[in-house]
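Undergrad: Structure for this input, please:
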Amino acid sequence: MLVVLALAASAEANSKYASFVIDANTGKTLYSRNADAPRYPASLTKMMTLYMLFEAMEAGKVSKNTRIVFSRHAASMQPTKLGVPAGKSITAETAILALVTKSANDAAAAIAEHLGGSESNFAKMMTAKAHALGMSHTTFKNASGLPNSRQVTTAHDMATLGIALQEHFPEQFKYFSTQSFKYGRTHLRNHNRLLGKVRGVDGIKTGYTRASGFNLVASVHTGGRSIVAVVMGGKTGASRDAHMRELLASTVTKGSRHKRGMLVARKGTTHFADAPVEIAELPAEEIPVPAHPDRADEADATVTEAVVASYAAEPTPRPAEPLDTIQTASTAERSGWVIQIASLPSEDEAVEFLRNAQDRASPVLGKHDPFVETFEKSGTVYHRARFAGFDSKSDAWAACKALKKYNYSCLAFDNS
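TA: Below you'll find the predicted structure:
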């Protein structure tokens, strides 16, 4: 126990840290630190994506052999991904295994579109389901866990979801114990390194972004005992795993061997889309301009400097290009209507973010000029990733509306 306390003391110096251990037989809390503090779930999000898919399978909407088609949106997801081209498909079972092992973001988006019609609609369904399960501090904005400052949860809520998965879908829950599976010619290994190495561990999921730190939800069944443990905000994968090992070693024997009934009630019936998402996307020039731009949802449009800076997406690596192909802080300020899609800690990150956005959303951004502008707030310098060259307010607002399809936050304003 002294080792656990020492590890916890070290971890709590990290503002991202949270942990929670619960007896899944009785509901008794065995360990808790910052368990109800808001945290970013990262790929722990995929636990809910899979919960929704398992529910659809149980309802007869999906079978293991149902083909999940990848739209352009799904195929455009950032790594980690399977790399399925737009218009192609995989079976639902392959999608499950891809999420469990490789944590494939493109497969998560494809599942979302198949079940919800669009990823944004599916995220609303996920949030509603989370609240129905008692996860009152959780909000989902996408199906993968890719960075979104408004996608939050708690260690306690993730433990609730871990219990719900094994209680509601005992047969499907076995997928989480898959250590590797073959996709094409590639063997995909589970990111959960505790599987097969820590007695009784049979899942569930890992997650990581720079903003979240290293997350892990682990399930243990041994000697009639059932434990679900959560560690969030680890500084490294190794330190997270070490902390989880110590938590389990100190708590598993305290668990009861007697199940007291279902801990997480099943409430409500989810309405899934009747048809999979269309492959074709609306051309940028056909996207309607908001009738009343000034009345648009500011919460959707505004990029909060500090939050986005800490929760920027990992840019997709690409060949090096001269920095001066994108206007930076050293160049003259751009005037007229511009849009901002991120605010980042460094100029290099902002430049790479702009390049990545140009690639992913070329129908919207291809004709506009990217630039980086610095801004200092409370002694911290942020690097704003922006695009100029919009003819009017309506033109800039239309671009922001179109960028929502690509999961970019956007703020349009007159920089004159």
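
Undergrad: Please make it C-alpha for all contacts and neighbour counts, starting now.
TA: Will do.

Undergrad: Show me the residue sitting in the middle of this protein in space.
TA: The residue lying closest to the centre of the chain (CA atoms, centre = their mean) is G145, at 0.4 Å.

Undergrad: which SS state does that one fall under?
TA: coil (DSSP: H, G, I helix; E, B strand; the rest coil).

Undergrad: Kindly report the same for the one 5 residues further on.
TA: Secondary structure state of R150, per three-state DSSP, is coil.

Undergrad: still on that earlier bit, list the residues that contact the residue nearest to the centre of the chain.
TA: G145 is in contact with 41-46, 105, 151, counting by CA atoms under 8 Å, 6 or more residues apart in numbering.

Undergrad: swap in M47?
TA: 161-162, 205.

Undergrad: now the helices for the chain?
TA: Under the criterion DSSP state H, the chain contains helices at 2-12, 45-58, 72-75, 92-97, 105-116, 119-132, 155-168, 237-251, 298-301, 305-310, 347-360, 362-365, 393-403.

Undergrad: to compare against the first, here's another:
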Amino acid sequence: MRSYNRHYLGVAIFFFLFLQLLTIGSAQANPRYAAIVIDVESGDVLHQANADATRYPASLTKMMTLYMLFEALENGTIRLNQPLPVSAHAASMPASKLWLAAGSTITAEEAIKALVVRSANDVAVVVAEALGNTESGFARMMTQRANELGMTSTVFRNASGLPDNAQVTTARDMATLSIRVMQDFPQYYHYFSTQSFSYRGTTHTSHNRLLRNYAGADGLKTGFIRASGFNVATSAIRNDRRIVSVVMGGFTAASRDTHMADLLDRGFARLSMLQRGDWIAQADVLGDSMDLPESPSPSAQQLAAAPEAVGPASSGERQFSFQSEMGVEMGSADDPIRALIAQADTPRITYQADMPRDTYQADIPRRGNWAVQVGAFNDPDQARHLATRAADQLSGFMRDLRVSVAESEGERRVFRARLVDLQESDAHSACNSLRAQGMDCMVVAHY
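TA: Here you go, the predicted model:
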């Protein structure tokens, strides 16, 4: 009997540990994550990860509500000082809100500030009913207008971003909306940089900390519901060039903001190289690319079924609770965005990268005939620097990576920055990881 009990206990422990590993694995996959970085002047995409995958917009929805309000102000349907009535339906919305009383009013300009700073759900409904009579009718108007703007993967079901399984978008669509808000209504865009406003004796402060903490950031919106994770759309200017970036699915507000700052830094660095002519192409040069499929896009139903808290909570750790982007830093310690940031800070290690190409090929045992190319430059030192940086960022799970800086054949003197001698599956895994960290790459055959 004791032997049987010990056997049963051993099997139970095995399956418990197996389930724990499955839970951790699903946490690291982060089905909510997506990002895109765009140079507004040229329209060039400087980085993208799951940019066309289905995601929940959360309070980024309010950027579309504001777009519709700006349009009404522009065509004279609404005036900035016009009082907008508060219905019982609007007053019943959950927080975040201004706690407007049914039967009261709020001016259109106050509504703009409340949506930007407070992300007030009751105010979003006030605007919706003023422009569309009912919130559902306004949502249909929002969807139609969004599709006309090129946001073809977006469906709105409400004006606030409160949970609705059918209300979906993509990082690319949210970036499109961000740019159109700036370009179509430059006279109103300044409201998105508002950091506080007072309403009936109470001062409300924005929880968009990037406006305060990232030099050059001048606007747009944060968002959070349980199903979406922490979202943010940010616009920033440096050296007279503007970048718009969207990050979706952060596990905490803090890691989301840090990741956004890192993506913006990388985007501005790439723009600087483009302007100097140092950067020949993001990863491809002379047409020797191999297409790498994007991560599959989960459907809205899959997203709704995904675990809403990532991994088991350790002692004293708070899981997600339903709060509309109150800036509370919640989530699991197994935060993939935070892990990516930590990898970028890994100390540099030494690689065999400086020997001539013919010596390199002859003297070093080859492990595979595939490579990850991260760029191509006029300057071999810049190519080596980027390839070494890519190897550093992968050092957390791939050791002894070999860097190659090879001059391409042809009229132009171009140096390709590559990580070489990889098996094909390893090359694809490495490139996926680099893309998730904000570095463009491609998998190529390397003989």
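
Undergrad: For the helices of the first structure, state which one has the densest average packing.
TA: Most buried of these, by mean neighbour count (mean count of other CA atoms under 10 Å): helix 105-116, with a mean of 28.

Undergrad: Let me have the contacts of G145 of the first structure in CSV, adding distance to K28 of the first structure as columns.
TA: Output for the contacts of G145 of the first structure, formatted as CSV (distance: CA to CA, whole Å):
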residue, distance to K28 of the first structure
P41, 23
A42, 26
S43, 26
L44, 22
T45, 24
K46, 25
N105, 34
Q151, 27
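
Undergrad: Max pairwise distance over the residues you listed: which two?
TA: Spatial extent of the contacts of G145 of the first structure (CA to CA) is set by the pair N105 and Q151 at 15.3 Å.

Undergrad: Tell me the counterpart of S255 of the second structure in the first structure.
TA: Using TM-score structural alignment, the equivalent of S255 of the second structure in the first structure is S239.

Undergrad: Next, work out how far apart that match and L7 of the first structure are.
TA: 9 Å (CA to CA, to the nearest Å).

Undergrad: Also F214 of the first structure?
TA: Counting by CA to CA, the gap from F214 of the first structure to L7 of the first structure is 15 Å.

Undergrad: swap in R193 of the first structure?
TA: From R193 of the first structure to L7 of the first structure the distance is 19 Å (CA to CA).

Undergrad: Identify, from the contacts of M47 of the first structure, the entry nearest to A11 of the first structure.
TA: K205 (20.0 Å).

Undergrad: Quick one: residues contacting that closest one.
TA: 43-44, 47, 100, 176, 191-192, 216-218.

Undergrad: Counterpart of it over in the second structure?
TA: Using TM-score structural alignment as the criterion, K205 of the first structure maps onto K221 of the second structure.

Undergrad: now swap in Y51 of the first structure and tell me
TA: In the second structure, Y51 of the first structure lands on Y67 (TM-score structural alignment).

Undergrad: So its match is in contact with I179, correct?
TA: No: between Y67 of the second structure and I179 there is no contact under CA atoms under 8 Å: 11.0 Å.

Undergrad: Please identify every residue contacting each of those two.
TA: In contact with both Y67 of the second structure and I179: no residue, using CA under 8 Å, 6+ apart.

Undergrad: Contacts only, for the alignment partner in the first structure of G267 of the second structure.
TA: Residue pairing (TM-score structural alignment): G267 of the second structure is matched to T251 of the first structure. Taking CA under 8 Å, 6+ apart as the contact definition, T251 of the first structure lies against 21, 30-31.

Undergrad: Any chance of CSV for those residues, columns neighbour count?
TA: Formatted as CSV, the contacts of T251 of the first structure follow (neighbours: other CA atoms under 10 Å):
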residue, neighbour count
V21, 29
L30, 19
Y31, 17
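
Undergrad: from these, which is closest to L354 of the first structure?
TA: V21 (40.8 Å).

Undergrad: which residue lines up with the closest one in the second structure?
TA: Checking TM-score structural alignment: V21 of the first structure goes with V37.

Undergrad: Its match reaches A49, doesn't it?
TA: No: if you go by CA under 8 Å, V37 of the second structure and A49 don't touch, sitting 9.4 Å apart.

Undergrad: Over in the second structure, see which of the contacts of K205 of the first structure survive.
TA: Checked against the second structure using both residues aligned by TM-score structural alignment, their matches' CA atoms under 8 Å, the contacts of K205 of the first structure keep these contacts: 43-44, 47, 100, 176, 192, 216-218.
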